[in-house]
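S.K.: Turn this into a model:
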Amino acid sequence: MTLLCLLNRGGAARGLRSTSYASSTICCGRHNINLNPTPTAARGSQLRLNFTNTYLRYCATASQPLHTMGSVDKPSLTGIDLPIIKLDTTLTELFRRASPQNASTRLGMVFCGVNSGVDLNPDFPRNTKYLYQDSPFNTVPRKELTRKNHDLRKSLAMKYLSLIPQRDAFIAGPSPVIMFNMNQSPATVAHDREEATTTLSVLDPSQRPNLVFCPGPSKIPMKEYGIDKITYKIVADGLESYPLTHSLETHWILNSKAGLARSGLPTPRCDIISVKGYPPASPRSCCDACRADKRSNDLTFIPESCSGPSGQWVKTESAKVLSAISSRPVPFVLKNQQVFGGAGTWVVTTQEQKDDLLSDFSSPDGPLRKLLSQVTPENHHMDPAAVVISDMVSNPIGDYGLTFFVNEDGEPVFLATSEQMTDGNNAWVGSTIVYSRQEALYERFQVLMSRTAEFVAKHGYVGPVGIDVLETGTEGETETHCGERTKFHVVDLNVRTSGSLALPLLKGHFTQRGLDCASSFGITVKGGREEFVRKWRREFEEGRMFVLSWYEDREEGASIADVVVGAENEEGLQGMIERVREGSEEVIF
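M.R.: Alright, predicted model coming up:
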């Protein structure tokens, strides 16, 4: 099926691993949520957000939800009684507590993904200033990155404009959540709304977001819905004209790989291979080869046959990057500057893998030439085409994902610490959190979490953050402070909502049912939502399974989804995950 093939295209370069995110797992225990947290010590310590059923209700400010917003009613599945889900807290509450002076600000939340390789639809063009190298950008041949590739555009729009936004809307709370339609046909507009509202209908009415559907980022109805500011997950070019909670450029840099390397946080030793300047001539004025290529493709591209100054610039800058890769002994990790969905990371452990990587990066249609072709006078100062080559952390004994919320004073609100799982190719496949270990893990990572929160807060960011940390048995050198030695190495910094952020907020829902573990993961299945729910009717009615996001491609007769499952223990959880996956395939984000 086209849908399944496109969703499962990996980001690897000839067998090299380009990281993908497919699932996350959490095990719940004895923590309680204190929704009015206080510092456990002086500034620099953690604010603790524990997990209970206590819920502080905040009324939406400004105008009341208009009738044209998404109507979220209880789902109507004949003969199936789905329980109402009550979150322990929501993003709306976390934002209000994070900045008391802005507690009355009505935030509109944008959770969509973006793409720099192809327009998602006519109203959501590709990013050309704030570049992202997701899997399609890195791996899909340039000739397929075109408006005429309807299958690719549809598959990306389903994930970026519906599946991912639904997942974050689930935990947004009573705030306006801006959703963008797949396209503007009446049938699609209605289907987009139906899928999102059905997903959110299982939430307690006091925690349901107000859905605002519009064609694209340039057409957000701010005044109509009384929205004061926009907060967002991923930088989209079209958001530049709105009042925002934080700078687009700053946010892009905070999430960049070079930004992490320069952060002062304890990261593996690395080299940043920067690109100087930008192509000196536009495709229209460079040479005949550029003009001919521009007429036949949507993606700006400087072809290998270019005989003008832009071709020479690409040749010079490519040689710099390829030389750095060639001279680096294995093992090492290569990362694109800015990625989304886990793409753009190559783990190179053998000389053969290194040779394959060099071959791919030097190819006429490879990710390096595609990326260099997108550097412009407007974005070159952010160094979007830089690559980062880092040491591989030796003999890690723990792989953790820390999730927390950063307040405006730089204090973090601890949400969860997950222990991450990888497959045989070192690709991330999930996370497990055991709440009986949370106290110890909190104490172990509170200093690192505070350092990270202070770093992002200094750049004006307030909101959710996730960091991936590798722990080693002995202290090793990092890039920080001229060789800081530590057991904890930050390998990724995600200044945004994470795919697993819903899980800490669902603790009360699961533990009330005697379920100590839970997991969320992406799947593709044949058929629609109702068939899936009926297949797992018992689990749905018991509250041990529910849909976090769902989108059915009726033309293909298949759906993509995020589901959440719960179990009494880790063994039971893994068994349930395996049973669900037996009849589905993983979604590669």
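S.K.: From here on, just use CA atoms for contacts and neighbour counts.
M.R.: Fine.
S.K.: which residues sit in contact with the residue sitting furthest away from the middle of the chain?
M.R.: Computed with CA atoms, centre = their mean, the residue of the chain farthest from its C-alpha average is Asp288, at 39.8 Å. Asp288 makes contact with Cys306, according to CA atoms under 8 Å, 6 or more residues apart in numbering.
S.K.: So it versus Arg295, what's the distance?
M.R.: Using CA to CA, to the nearest Å, Asp288 is found at 11 Å from Arg295.
S.K.: Distance check, the residue farthest from the centre of the chain against Lys294.
M.R.: 10 Å.
S.K.: what about the longest strand in this protein?
M.R.: Ranked by residue count, the top strand of the chain under DSSP state E comes out as strand 463-477.
S.K.: roughly how far out does that one sit from the chain middle?
M.R.: Put simply, strand 463-477 sits 19 Å off its chain's centre (CA atoms, centre = their mean, to the nearest Å).
S.K.: which strands and helices sit next to it?
M.R.: helix 91-98, strand 396-406, strand 485-494 (3 or more CA pairs under 8 Å, 6 or more residues apart in numbering; DSSP states H and E).
S.K.: just the helices in the stretch 401-550 of the chain please.
M.R.: 438-458, 507-511, 529-535, 537-541 (DSSP state H, counting those that start in this stretch).
S.K.: Following up with a second sequence; could you model it the same way so I can compare the two?
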Amino acid sequence: MKSEMISSTGPAANVALPQITLDTTLSELYRKFSPLDGGQSVAYLFYVPISSMDITTDFPRNRKYIYQETTFNNLSQEAPSRETDKALHIDILKYLHGLSQRETFLAGDAPVISFYSSSSKARAEHDRHQLARTLDTLDPHQRPNIIFCSGPKAIPLKENGIDILSYKFVLDGIADYPLRFDLDKHWYLNSKEALATSGLPTPKCEVIHLDGCMPHAKTCCNICKDIYDGFVPSTCTGIRGEWLHKSVQNVVSRMAQRPLPFVVKNTQAYAGAGTYVTKSEEERTQLIENFSTRLLPILFSHVTPENQHLKPGTILLTDCVEDYIGNFSISFFVALDGSATFLSVTDQVQDSQAWMANIITYSQQPALEQKTTPLMREIAKWLHGQGYSGPAGADVMETAATQPQPQHINVNGNLANGNLLNGTLTNGHHPNTNLSNGTLPPNGHTNPQPQPTPSAQPTSYIIDLNIRSTASFSLALLRTHFTSRGLDCASSFAITTGATRDEFLMTWKEDFEAGRIVVLNWYEEFGGFEGEGRERGWRGRRRRRGGEEG
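M.R.: Here you go, the predicted model:
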């Protein structure tokens, strides 16, 4: 099997899409700032891990490297019904194809791995066609070479003369390949605990470690010897139930004692999942109930002897950043020598459960680069000390200088160091867009306030670190595409639509032809679950008047 340039029959006949040329690509950044010794060839893998269920027979769920993403946190302790399983499978399938396709668009002229959604020839052809339609708009010199295969354990690196696999997220099935970075280390660097113990400026935090791991079902009561996929049934009368009860109470008792307001975080999640803000006693009661009866039993049931050393059951209680005057995301690239290359600063928008959008104002980037460079260099220095080079991002909040910046964490009691967002067509004038106002706060923090006076010295808090390419990565790479069209603001966001791709292109024909909307990923359902259902569009990442993906 060889890598190939895929092609399609093209877009809708009556929509003339402009060619997209990126300012740079992910593979170009790696070649320039983090080259491999001896000119080794690299293939890129962008699939996200799912710990809730198997995607296909050849793409099983993550069991070792647990990510508490939205589908995992919404699991039931009981075996799912066929209808529930069907809906979850379709959602996961769409999400996987969508995110990986977006990153593939930004990869550049390099081999990229793409998984088929099933062994069906018709479905495989559908997968190829969906990806080809998206990549058709790219400059041919920036199109990736796609390598299709069935799943993580079937990646044909040697057959394609590839020396190294570079990945965005840790998948259980890639452990046997030659990798750019150690899996355990990468998983840890992306954990909330890594940030809390890094020494970087971040809100005061209590880290609660899990004692041990879930005992095996065979060592427990008769009820546990015939259960669904490791979950501890509520009727358990043995050591598993006892261990689970003790472990859950250790966490919720800390939540009950924590002064309000505070934020609860799972140690490993993505797309805004696994973060819970608590501002009132009523919210505290609801959160404790949710954690006691569902979230913690599900999470702790997945902590095993194989992954115990990673501490996936860690829970963090952090101070809530109140009365903040700014919130934004920094995207940059860490070079082999530890230096950092600025890519962008964007405003991040998310609801209480997940990421929604990023917004960029291109005319503000020089000033924002100057402002954020000291913090960016501090993060890059820490990552360099961990042996990492590559893309990275940080979500940051600012408070007025009167609020002291905490420097310590508490580890188990011991001190230790709905609406679519659109860009703006400026027509020669720049909108007064400010990265501190007018958007939903990220990561459960509250109360945005007006900007301080120029003489104020705000305090920066890193709320989250993403040691990978971020959701705002595309906005930096499309700068010239939009600014050359008089567009100073752009947004990157996702939508779900009942329209097909062609129908959607025709609906927004004028914006597409003018280059004001760019589709970075689009995947239409094919036959639903096990051949059922109908084909319809979903998550067509789109730019609307300077906006970008969906």
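S.K.: wait, which of the helices and strands packed on strand 463-477 of the first structure is closest to Ala343 of the first structure?
M.R.: strand 485-494 (12.4 Å; CA to CA).
S.K.: any idea of the angle the closest one forms with strand 463-477?
M.R.: Orientation of strand 485-494 of the first structure against strand 463-477 (axes from the mean of the first three to the mean of the last three CA atoms, to 10 degrees) gives an angle of 150 degrees.
S.K.: between strand 485-494 of the first structure and helix 438-458, what angle do the directions make?
M.R.: Going by the same axes, to 10 degrees, strand 485-494 of the first structure makes 60 degrees with helix 438-458.
S.K.: mind listing what's buried in strand 485-494 of the first structure?
M.R.: Arg485, Thr486, Lys487, Phe488, His489, Val490, Val491, Asp492, Leu493, Asn494 (16 or more other CA atoms under 10 Å).
S.K.: Give me the angle between it and strand 396-406.
M.R.: 50 degrees.
S.K.: top helix in the second structure by residue count?
M.R.: As assigned by DSSP state H, the longest helix anywhere in the second structure is helix 82-107.
S.K.: what element comes up after that helix heading to the C-terminus?
M.R.: On the C-terminal side of helix 82-107 of the second structure, the closest following helix or strand by DSSP states H and E is strand 111-115.
S.K.: State the span of the first structure onto which that following strand is aligned.
M.R.: Taken onto the first structure by TM-score structural alignment, strand 111-115 of the second structure occupies residues 176-180 there.
S.K.: before we move on, what about stretch 328-339 of the second structure?
M.R.: Aligned by TM-score structural alignment, stretch 328-339 of the second structure falls on residues 400-411 of the first structure.
S.K.: What is the mean deviation of stretch 445-455 of the first structure from its aligned residues in the second structure?
M.R.: Taken over the aligned residues, the distance from stretch 445-455 of the first structure to the second structure averages 1.0 Å (mean CA distance after the TM-score superposition for the first structure).
S.K.: Tally up the residues packed near Cys221 of the second structure, please.
M.R.: 16 (other CA atoms under 10 Å).
S.K.: counterpart of it in the first structure?
M.R.: Match for Cys221 of the second structure (TM-score structural alignment): Cys287.
S.K.: how close does that match get to Glu195 of the first structure?
M.R.: For Cys287 of the first structure, the distance to Glu195 of the first structure (CA to CA) stands at 48 Å.
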